[in-house]
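In: sequence and predicted structure, then a few things I'm wondering about:
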Amino acid sequence: MNGQKFTWTLQNLVKSLYRRVERGTKSILMPLDLEWGVIKTLVGVMGRCPNSFAHIYGDIFSLRRGSTKIVYVSGYKMVKEALVTQVDSFARYVTPLFGEIYQGRGLSFSNGYSWRKQQQFAVSHLKNFGEGKKTLEHHIQRECHFLCEAFKEEQGHPFDPLVKINNAVANVIGTLVFGQRYEYDDIQFQKLLRMSAESVHLTGSVWNEWYDAFPSIMSRIPGPHHIIITNYRRLAAFLKEKIEKHKLDWDPNEPRDYIDTYLAEIEKRKNDKEARFDLDNLAWCMVDLFEGGTGTTTTTLCWALLYMMKYPLIQEKVQEEIDRMIGRSSICTLADKASMPYTNAVLHEVHRKGNIVPLNMSRVAIKDTTLGSYFIPKGTVMITNLSSVLNDKREWETPDTFNPGHFLDSGGHFRRRDAFFPFSAGKRLCPGEYLARAELFLLFTILLQTFTFCPSPGEEPSLDSHLGFTRAPMPYKFCAVPR
């Protein structure tokens, strides 16, 4: 079945299940009696399924997952209203599976006062290490060197870059969080990364959806969903070992990494129990930083290099700017970003078209509220469609095209765009945003400074993707030709 016929069939299926639409009434939602598990399955097949529903039923519609009503929000204006304007009306929705795993700990699946304090601390640490001490820049530059050496070992022959890139990205966040980098062939390191990748893959699978729909049943029967729980607990146990080692030679006056600064914060907040600064919460915050700081950045960089291979003229323009502003032998710094508008625009367009998190993490209404003209009762789960923002035809000149010009003005200067939410928006913005932007700029620029990326002989680069917890390119190979 071709894509057009599938879309037509899907639309008619949904119309047959769609029971009523009551327009112009503020107290009524637009229900679709279609199970969320079906939606997720169709997303995996079609990729653009949620946007198709939005085109038919508007920027706000509702679905049901078992007994849970889910409001789906699309389009820049409505998503901004939900995440920014109405931010105090919603909190993080903790799914049954991750409620079982996190139990209110960490950064991603907590709410209230403790979450605010943990979030503020994490953002402050990552930013201070990046700006105040130049530690972040140094770590990334060093890891770029190791990554370039790993690419050179392939001697210009075709290879899959995913594992090497994942090694480099994980080492950057690992160095900042627990003060250690690993060789790319370290057995323990590779086991850790495979376990993390497996968890991310299974989180985007139907097993996670079934657990969330039927937690009391799924918790009692075997299946891959138990692997998710086990892997997260193993990662937390690994990080707790790092914490114990840090305690042996901890010097509060010489903080080396996130663990050291957190240990100092524990001492500082002994009388503030509600903030939950303790060793157990430290481990789960580290889980979030390591998982979130590895997978998404790795996927984005894989998209960036794939786009450069797909569009060689754009790659050439990036390299021309690098040669002009930095040269072939100088080390790229974060300060160079301000004088490299085209490279900056290309990276922003990679975020937009790569669209690695099409669906934002769920939120739940903590009070009765409205979005647009529709009433949202307390307890309603809300999912914002970030893909619809990054591809909103009302905001982008050529949304279906990879076009760095979206982020350049008529004079070739970099320009920011309002409808740019790759890291979500509002108070629950990704705590590692600064780290991710710094990491991507330095890794991407140094790689393009060192290599030209070409397709394997006789092959045409494909932009096909697979959708799990994130949207990633299908596995590919390229030739990294030294410049």
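Out: Done, it's in.

In: okay, CA-based contacts and neighbour counts for the rest of this
Out: Will do.

In: give me the nearest residue to residue 51, chain neighbours excluded.
Out: The spatially closest residue to residue 51, leaving aside those adjacent along the chain, is residue 388, at 6.3 Å (C-alpha to C-alpha, 6 or more residues apart in numbering).

In: name the SS class of the one you found, please.
Out: At residue 388 the chain is in helix, as set by DSSP: H, G, I helix; E, B strand; the rest coil.

In: for burial, what's the neighbour tally of it?
Out: 24 (other C-alpha atoms under 10 Å).

In: what packs against the host helix or strand of residue 437?
Out: Using DSSP states H and E, residue 437 sits within helix 433-450. When contacts are defined as 3 or more C-alpha pairs under 8 Å, 6 or more residues apart in numbering; DSSP states H and E, helix 433-450 packs onto helix 112-131, helix 135-152, helix 279-310, helix 312-325, helix 341-354.

In: spatially central residue in the chain, please.
Out: residue 296 (4.2 Å; C-alpha atoms, centre = their mean).

In: for residue 440, see how far away that residue is.
Out: In this view, residue 296 and residue 440 are 11 Å apart by C-alpha to C-alpha, to the nearest Å.

In: residue 221 too?
Out: Look at residue 221 and residue 440: by C-alpha to C-alpha, they are 41 Å apart.

In: try it against this one:
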Amino acid sequence: MEWADTFIFLLVVIISCYLLISSRKKQLQKGRLPPGPTPLPLIGNFLQIKPAETLKSLLKLREKYGPVFTVYFGTRPVLVLCGHQAVKEALIDKAEEFSGRITMPSMVPTFQGYGMGFSNGARWKELRRFSLTVLRSFGMGKKSIEERIQEEAQFLVEEFRKTKENPFDPTFVFSRAFSNIICSIVFGKRFDYEDKEFQALMVMVHKFFWEMSTSWAQFYDIYSNYLNYIPGIYSKIYDCMDIKLFIAKRIKKNQETLDPNFPRDYIDCFLIQMEKEKDNPGSEFIMENLVANILNLIFGGTETGSSTFRYGFLLLMKYPEVQEKVHEEIDRVIGPNRVPNIEDRRQMPYTDAVIHEVQRCSDIIPMNVAHMVTCDTEFRGYHIPKGMIVLPLLSSVLHDPTMFKFPNAFNPENFLDEYGCFKMNDAFVPFSSGKRICLGESLARMELFLFFTTIMQKFQLKSLVPPENIDLTFQESGFANIPPFYQLSVIPR
């Protein structure tokens, strides 16, 4: 049997080499794809792209091939977009053509094509439209959700007070606060910070982002076509089973107490719609899509905001002069006792600029979630075929030297004009851009401002090491940028 296995393997290698070389020649002859480094059979651009440094490798290739180029992840061609102008032309000017989504191999076990995050066509449009309607009906963008965030901010302040100026790691304190806002919409309740099941959920969500950002996940995403032939390799991919079990328990509880006339949360609304469409064989309102949608909402509503906050606090301790200016503006506009509200933002240009600069520098999803071309399209003189993977490097937009005065430094002046007024920048795309922009962008903006101003109103952040010794290096940089773990003290003001 061994000789047969060897023969089959060699045959696969030979055929793959032939197909890759043949395809590459045809594409070059017809001028179909943008130029890029020449791929090798089977391994594509393995020599140019280090799996542990995918973003860094792609940015280096930009120096030679320009803002639009093609690389090969194994045998799969990938269109890479760098800088504000190229990303805008694709995601905004050709929004429909570049609105497709592809599930990267490392995330297939978790989503399996379901949910609004990684689906396409009618499924994506229907689930996104429904979810946006439900989020708005439960207060997103309205006064009611502002009050909910203000309330959660006070729980967060109380957690900080409990530390009594002793050093602590803020990682899961932040994740519980941010998660409670989306949980109040999805599950109809907030969780106590000491709730063991809730704490376990936060650990699992953090682990997911961590696992998806490791060098192993990046390596697997590039070479999954071959790695899947290795026995047992698929079991190494994180599948979020524990999180799904948590969600399944909540769904079951809702099913047992559901009143179609009085929906309490997102789950109720989805279950009601499921019942309405139970006789429709093509309905997208099925249990698999409900679970996947909740995963999308929890991931988007928890880890991205809390990671931004963790990195932001590190930046404020690294640059204490910025923290001082924020304190001064809060004292002048809000004072020491009044609860901050979203209207305060209009009178707080410096604080608003700091929050935006924190988001820019934290660069949470640096390579965006992979897009896919929905139909054959012309782009910058090239013919991009339907189904091609697209990586719009958001990091290259957020650090575009043509758009930011200080592209590679933490400096709030990137969002201030010459008179000290807040100035939005078109290259500010931490929530992505175009038709696939983050569903909860308005909610996230409100959370960041209210949580930030409430904490800074009450506390001074104190590092355990001198500012010059604070290391801002991300622990992992792949699907997400994972901020380093650290401890700090918070001193009541």
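Out: That came through, no problem. Remember, predicted model here, so these are calculated numbers, not experimental data.

In: and the TM-score between them?
Out: The pair, once superposed, lands on a TM-score of 0.87 when counted by TM-score structural alignment, normalised by the length of structure 1; 460 aligned residues with a C-alpha RMSD of 2.7 Å.

In: now the angle from the helix or strand just after the helix holding residue 437 of structure 1 to helix 433-450?
Out: On the C-terminal side of helix 433-450 of structure 1, the nearest following helix or strand under DSSP H and E is strand 451-455. Using axes from the mean of the first three to the mean of the last three C-alpha atoms, to 10 degrees, the direction of strand 451-455 of structure 1 lies 90 degrees away from that of helix 433-450.

In: strand 451-455 of structure 1 vs structure 2, mean deviation?
Out: For strand 451-455 of structure 1, the mean deviation from structure 2 after alignment is 0.9 Å (mean C-alpha distance after the TM-score superposition for structure 1).

In: could you say what helices and strands that strand packs with?
Out: helix 279-310, strand 478-482.

In: relative to residue 480 of structure 2, how far out is the nearest residue to residue 174 of structure 2 once chain neighbours are set aside?
Out: Among residues not flanking residue 174 of structure 2 along the chain, residue 306 sits closest, at 5.2 Å (C-alpha to C-alpha, 6+ apart). Distance of residue 306 of structure 2 to residue 480 of structure 2, given as C-alpha to C-alpha: 13 Å.

In: cool, residue 437 of structure 2 as well?
Out: Where residue 480 of structure 2 is concerned, residue 437 of structure 2 sits at a distance of 16 Å (C-alpha to C-alpha).

In: what residue of structure 1 takes the place of residue 152 of structure 2?
Out: Aligned by TM-score structural alignment, residue 152 of structure 2 pairs with residue 143 of structure 1.

In: can you pull the contacts of its match?
Out: By C-alpha atoms under 8 Å, 6 or more residues apart in numbering, residue 143 of structure 1 lies in contact with 168, 171-172.

In: the more surrounded of residue 437 and residue 480 of structure 2?
Out: Counted by other C-alpha under 10 Å, residue 437 of structure 2 and residue 480 do not tie: residue 480 has more neighbours, with 25 against 14.

In: show the contacting residues for that one.
Out: Neighbour list for residue 480 of structure 2: 209-210, 212-213, 364-366 [criterion: C-alpha under 8 Å, 6+ apart].

In: and the residues you listed, which two are furthest apart?
Out: Pairwise distances across those peak at 14.1 Å for 210 and 366 (criterion: C-alpha to C-alpha).

In: what about residue 71 of structure 2, which SS state?
Out: State at residue 71 of structure 2, reduced to three classes by three-state DSSP: strand.

In: and of the helices and strands packed on strand 451-455 of structure 1, who's closest to residue 61 of structure 1?
Out: Nearest to residue 61 of structure 1 among those is helix 279-310; the distance by C-alpha to C-alpha comes to 28.1 Å.

In: could you check how many residues crowd around the aligned partner of residue 196 of structure 2 in structure 1?
Out: Correspondence of residue 196 of structure 2 to structure 1, assessed by TM-score structural alignment: residue 187. Look at residue 187 of structure 1: counted by other C-alpha under 10 Å, it has 10 neighbours.

In: about what we covered before: possible to save the helices and strands packed on strand 451-455 of structure 1 as CSV with distance to residue 406 of structure 1?
Out: As requested, these are exported to CSV (distance: least, C-alpha to C-alpha, whole Å):
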stretch, distance to residue 406 of structure 1
helix 279-310, 16
strand 478-482, 27
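
In: wait, which of these is closest to residue 407 of structure 1?
Out: Per C-alpha to C-alpha, nearest to residue 407 of structure 1 of these: helix 279-310, 15.7 Å.

In: quick one: what helix or strand has residue 375 of structure 1 in it?
Out: When elements are assigned from DSSP H and E, residue 375 of structure 1 belongs to strand 374-376.

In: what's the mean distance for that strand versus structure 2?
Out: Here the mean offset of strand 374-376 of structure 1 against structure 2 after fitting is 2.3 Å, by mean C-alpha distance after the TM-score superposition for structure 1.

In: tell me how far the residue opposite residue 57 of structure 2 in structure 1 once aligned lies from residue 387 of structure 1.
Out: Aligned counterpart of residue 57 of structure 2 in structure 1: residue 49 (TM-score structural alignment). Counting by C-alpha to C-alpha, the separation of residue 49 of structure 1 from residue 387 of structure 1 is 11 Å.
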